[in-house]
Structures are given as C-alpha cells and as structure tokens.
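Asker: can you look at this prediction? I've put the sequence above it.
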Amino acid sequence: MHSRAFGSDNWSGVHPDVLAAIAAANVGHAPSYGNEDWTKEAVKKIRALVGKDCDVYLLFSGTAANVLGLQSMVRSHQAVICAETAHVHTSEAGAAEKHIGCKLIPLPAPKGKISSADIPKQLGYLGNEHHVQPKAVTVTQSTEYGTVYSLGELKEISKVTHDNGMYLHMDGARIFNAAVSLGCSIEETTRGAGVDVLSFGGTKNGLIAGEALVFFNRKLAEDFDFRRMQGMQLASKMRFVAAQYVALLSNDLWKKNAEHANRMAKLLSDGICGLPGVTLTQKVQSNSVFAIIPPKAISKVQKEFGFHVWNKDLSEARLVTSFDTDEAEVRKFCSVLAGAVGMGP
C-alpha cells in the first residue's frame, strides 16, 4: 500500500470534521430513514448552496446517483447523450443500460467536454419508431479529464437540450472543485446553468460515503421516494450519511477542501511540466493532472507513489490530488519523477 498516492481522490482519507460529525450523530437513538434532525439539516444546507426550490435525496454512491437521476428522465426506448469519456459510459459497468434499459450515445470529447453543436446531430430520427429517442444529456463537472465547463458552455448545452425537449443531468462528483476553479457559486454552475438534475458528490471531497441527488426540475422527483427504495439507496440510519454533509457544508469546509486539492494539482503540474519526455495533455483546471510520461519512468515512480496509467498506448498518466494531499508529497513526487527521467540529483 502506498502511503503517498495520486491515484484518485477516492484514495484519500476522511476529513477529521466529518469523522467528528459522525461521532456526534452516534449518540442515543434517532428515527430511521431520514426522519431525524441530521437529515433535515443536511437538506437545508444543500439547498442553501444550490437554491431552495429543489428536492434533495441522500444516497450512498455516485453511480447510484447517476443511474437513478437519469432513470427519472428517460424510459427504455429513449437515450442519454453523453461524452465518450463520461463515467456513466466508461466506468459504471453498464449500470444505466441495465437498470434503465436505455441506450447511451457517446459524443467526441477530446478535452472531456461535449460541444452543444454536436447534440443536434443525434436528433435526426426523433419520432421514428425504429430508432431510440434521445431524451437526456449528461455532463460531468469537473470532467473526467479534470477540465471544467465554463458557465457559457453549460448554458449553451442547456439551451440546445431544452429547446429539443430533453433534460440536462450533471454528474457533480467533483462539483466543488469545478466551482472553486470557476470562482462561482454551486448554484451558478448547476441550477443557474440550466441543470435539471444534479448528482451532488461528497465522497471525493472528504466524506466516507455520501452522495445526494438534487432535482431542480421537481416534476422529475415525483415518486422518487419509491424509486430510491427500489434502487436500494434508502439508508436506514441515514443520519450518518447526513452528518457528513452537515460537516462538509459548514464553515466553508467544502470550499477549503476543494481549493486545497486544486492548488496541489497546480503545484504538481508546475513541478513536472518541462521535464524530459513529460507532456501535459489537458489543461489543469481542477484537481487532476494528465501527462504523458516515459514508460520506464512510470514504473520507477510507481514504486514510491500510487497512480493510474490512463492511456497505455500514449503512456498517459492521471494524477489526482485531494483535500489531504501534502505539499511535501507533491514536491517529493516531482523530485522522484525528475530522477526517473534523468534530471535528478
């Protein structure tokens, strides 16, 4: 096991304030299934960030949030338009297809982002019973490549989506990192940009296991109490999920965590940029760094640091920083990599 790792923000520990909140919730008995004060407070705090006019449901996992959110929008004869790099398309074992029965239509996304101009190209057979009918578009903010949609880009996608009778879903597993990168509020990059349903992630920003589904289009939340239960995402002791969000959304902890992770990614990219054979492949806009690294150097560095090779053909590595990434760890990684490519002391 690597004590120093850049494999994923899922590899990180749990913020001490979150653990303290769980311990505080672990006193006495409380009503089950969210009928207690912790859940009410968590929902209140989420609404304070994204806007009061919405429905909020706490869940266990990001994949469940994505699938159940999309299931609220589409039926089995319909389709979801997504980026070819989208987590729901590449990394959820076909969960959407299995549980919804719908088709995913991937669009080119060389920078992790789809273009609003590509969406209408998938709508040529609307009304034709021989073809699946696109009904939703999903975007990831920040993207799987660590890039960030601008507010303008999101609004353009939203307009095309809604003008064509579709819904817009956002996978916000790293929504906090995106918001601090843009210098905007969570509401501006979600509801304000025209998002109908948001998968509101927490696990990648310091929680143990906590996600939420936010319905800005409240009609889509009809019967969701039952669909959450059918989806096996109704927590009996929900206060322990809720307590995590209460801590994360108190005293700007979410912002401090995300700002730190993003800052460490920038420090990391600055430290490896210019090393022989090392080339950044994406703009560093959040807490992920993508870089081509010589294969021999990768094998040497992985003896000390855990991280993923994203594209073996290109020898492209993904390096992810977290709320608990230490600056000394970043500088040590840069030094080890420099030595591996022949520039070390």
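Answerer: All right, it came through fine. Numbering: from 1, shown residues only.

Asker: going forward, measure contacts between C-alpha atoms and count neighbours the same way
Answerer: Will do.

Asker: what's the distance between V67 and P31?
Answerer: Distance from V67 to P31, counting by C-alpha to C-alpha, to the nearest Å: 28 Å.

Asker: check it against this one:
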Amino acid sequence: MAAFASDNYAPAHPAVLEALVAANEGHAVSYGEDRWTEHLAEVVRHHFGDHAVAYPVFNGTGANVVSLAAALPRWGSAIVTDVAHLHTDENGAPERVAGIKLLTVDAPDGKMHPESFGPYVLNLGDPHRPQPLAVSLTQSTELGTVYSVDEVRGLVDTAHAYGMRVHMDGSRLANAAAHLRLPLRALTTDLGIDVLSFGGTKNGLVLGEAVVVLNPEAVAGIEYVRKMSMQLASKMRYVSAQLVALLDPERDLWLANASASNARATRLREGVDALAAELARDGRTHDSGAPLLHIAYPTQANVVFPTLPRAVADAVRAEHPFYDWRPTAHPDLVESRWMCSWDTTDEDVDAFLASLRKAFG
C-alpha cells in the first residue's frame, strides 16, 4: 500500500544505503574531520560556487534554526510566510531555541512578494518594534508552487536594499530545480541567497540536511551555533556520506529523485483534473454549488492539494494514507495534501486514482 502522506515516508535510496555501508569502515576522526565531510565540501562547491561552505546537520528544523540564528543579531526578527514550515510545523523552535521572533505575511499561493515587507520595514530603527533583519523563503513552497528566478531575485534585491539577510528553506529545493530545469546554483548563489537549508531526507536520505553558507559575510559563528543548537554530529561521516551520494555530480541522484517525484505528482494531477471534469459534466457539485473536486494551486513540484468531500477523502485514505491540509468553509469539504516521493511509481498513482474514482462512485 503506497502512502501519499509525505515524502518523509519513503525509504532511503539504495545508493544512499550503499554510501553508508562504505563509510562504515574502520575509525574516522569525529566531528567532521573525516574524508567524507571533506569530499562533501568539494561537491557543495561544485554545485553552489567556490565560496559555498556546507555544515551537515541532523534535520530540517535544525538547519533552519541554525541558519537564521547565525544570520541574525540577538535583536533581529525574520519575515516568513504564514504557511512557512518555520512558522507552522517547528513547534516554536526558532523562538524557543534561538530567540527569533517570526513576522508572518499572507501567502495565498505559498509565496511572499517584495511588497510583503512593507508593514515591517517601517519598524526599522524603532527600538520598540521587532527589527526585520532577515527574510526566509521556501523553495519549492509549502503549497507546491515554485518561485521563478525573477521572483527570487526581486525578493533578494528588495531584502538586501533594506539591509536584511536572505535565508532559503530548501527542504525541496531539488524539486524546484527539477521543475525549472536549472542547476542548484542558478536558484541560490547566483540570485544572492545568503544561507541555505539544503534538504536530503525528503529526497532519499536516511537522515541529514546541510546548512550551506553562500555569503560568508552574512553569517557569523555558525560553527558555534550548530554546536549549541545540538546539531553537530560526532560521527559526521555518516551524514556527509549520504549527502555526497545525493549530490555527486557524476550521478546527480538529487535531480533524478526529484524529477521522479515531480513526474508522479504531474501524473496524479492530470488524473484528478480528468475526474473533476467528468464530475462537472455529470452535474455533480456540492450543495453550495462548489465543485466536488478541485485543485487550487498549480502542481509544480511533488505535491497536489485537492479539495474534496471528507467522506471521499476518508475512504481513499483507508487504502492510501495521506493528511488533510486544512478545513474549508464547508464542514463536509476538506483540502487534503497528496505527496509523491522518489519511489512513487506510475502504478502507485494509478491505484490511488482508481481508489478515488471508486470513492466517488
């Protein structure tokens, strides 16, 4: 039974497991003074530029907190969207661990825009108000949308003009790069991103992400912040070896995995759209007149967000686990999240669509 709940549900890629086994030989110096971490440094420079420095960490929350804590002074706050993982799903870690106040902006499509900064930049220099000294954007977004190169450049240029640092939560950066058909550097370093949380767990790793410093002048003391945030691995070779397997330019597993999950989501979206059109042709609508099946956002990464009857969602969920995203204005309709992983197959998608059709009768 294939799950469509999260790309975290997926197993590790066999090549990643092979890399772990290969790293499990003899003794190696701890805390990053090993050849696997040294190799990771080379691979990261290949993808992100000569000044890029990688700091492996355990998880995405840790990567985000370490990135912002190193980019901000003690009095600094960070602007994020109202759907940002930092804001909704990290249990107050930025606030509790790093003392960072998050300033939210509305993002109906998952994206922030330069004009979003307006209400907060008026506070700059006022000691009574939180100081917006960093911006954190997510690529691809929590709603599966992807910022264009021009959109990111506009955000970065505006933020830098106000003296703010720019952090990118790239837990699914690989999916964005696959969608845009651009190298990782073109979405980050070349656009002026200062520090990046690069995701691995959602794209085939057992565990592990990396903080990638792209602008050394924009962050300070990250080695100390990583340690005090409990994100410094003693046996770092095991995290580094996985990241090397993912990013090795001779294989580009990061791109292959992300492209696969994106393709399955596109297949799923096409099937859902076809079914929604059939329901509409048959005159089947909600009592309010709303469609029985509807998708609000473009499918640009590896996730689909349908709105459908709760009873239908529950029937399909019994065979293919997934999560509800949020309620709608109608108590018997719900917006759900259907996510594809690197190992999702065409057959998995077709079986899911068959269950959906069956649930609609």
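Answerer: Structure received. Quick caveat: nothing in here was measured; it's all calculated off a predicted structure.

Asker: circling back to that earlier point, settle it for me: which of V67 and P31 of the first structure has more neighbours?
Answerer: V67 (21 against 12; other C-alpha atoms under 10 Å).

Asker: next up, the contacts around that one.
Answerer: The neighbours of V67 of the first structure, taking C-alpha atoms under 8 Å, 6 or more residues apart in numbering as the test, are 88, 95-96, 99-100.

Asker: and of these, the nearest to P120 of the first structure?
Answerer: Within the contacts of V67 of the first structure, distances to P120 of the first structure taken as C-alpha to C-alpha reach their minimum at V88, with 20.9 Å.

Asker: doesn't K103 make contact with that closest one?
Answerer: No - here V88 of the first structure lies out of contact with K103, judged by C-alpha atoms under 8 Å, at a distance of 11.5 Å.

Asker: between those two, which is the more surrounded one?
Answerer: V88 (24 against 21).

Asker: quick one: what helix or strand has the counterpart of the more buried one in the second structure in it?
Answerer: Under the alignment (TM-score structural alignment), V88 of the first structure pairs with L86 of the second structure. Applying DSSP states H and E as the criterion places L86 of the second structure in helix 85-88.

Asker: that helix against the first structure, how far on average?
Answerer: Following superposition, helix 85-88 of the second structure is found to deviate from the first structure by 0.3 Å on average (mean C-alpha distance after the TM-score superposition for the first structure).

Asker: and that helix, how far from the chain's centre?
Answerer: Centroid separation between helix 85-88 of the second structure and its chain, computed with C-alpha atoms, centre = their mean, to the nearest Å, is 11 Å.

Asker: what are the buried residues along that helix?
Answerer: Using 16 or more other C-alpha atoms under 10 Å as the test for burial, helix 85-88 of the second structure gives 85-87.

Asker: what of stretch 127-146 of the first structure?
Answerer: Counting neighbours by 16+ other C-alpha under 10 Å, one finds that the buried residues in stretch 127-146 of the first structure are 132-146.

Asker: what span of the second structure is that stretch aligned with?
Answerer: Counting by TM-score structural alignment, stretch 127-146 of the first structure sits on residues 125-144 of the second structure.

Asker: the first structure: strands as residue ranges?
Answerer: All strands of the first structure, identified by DSSP state E, fall at 55-59, 78-83, 103-107, 133-140, 167-172, 197-201, 211-215, 279-280, 288-292, 308-311, 316-320.

Asker: tell me the most buried of these?
Answerer: Of all the strands of the first structure, strand 197-201 carries the top mean neighbour count, a mean of 29, counting by mean count of other C-alpha atoms under 10 Å.
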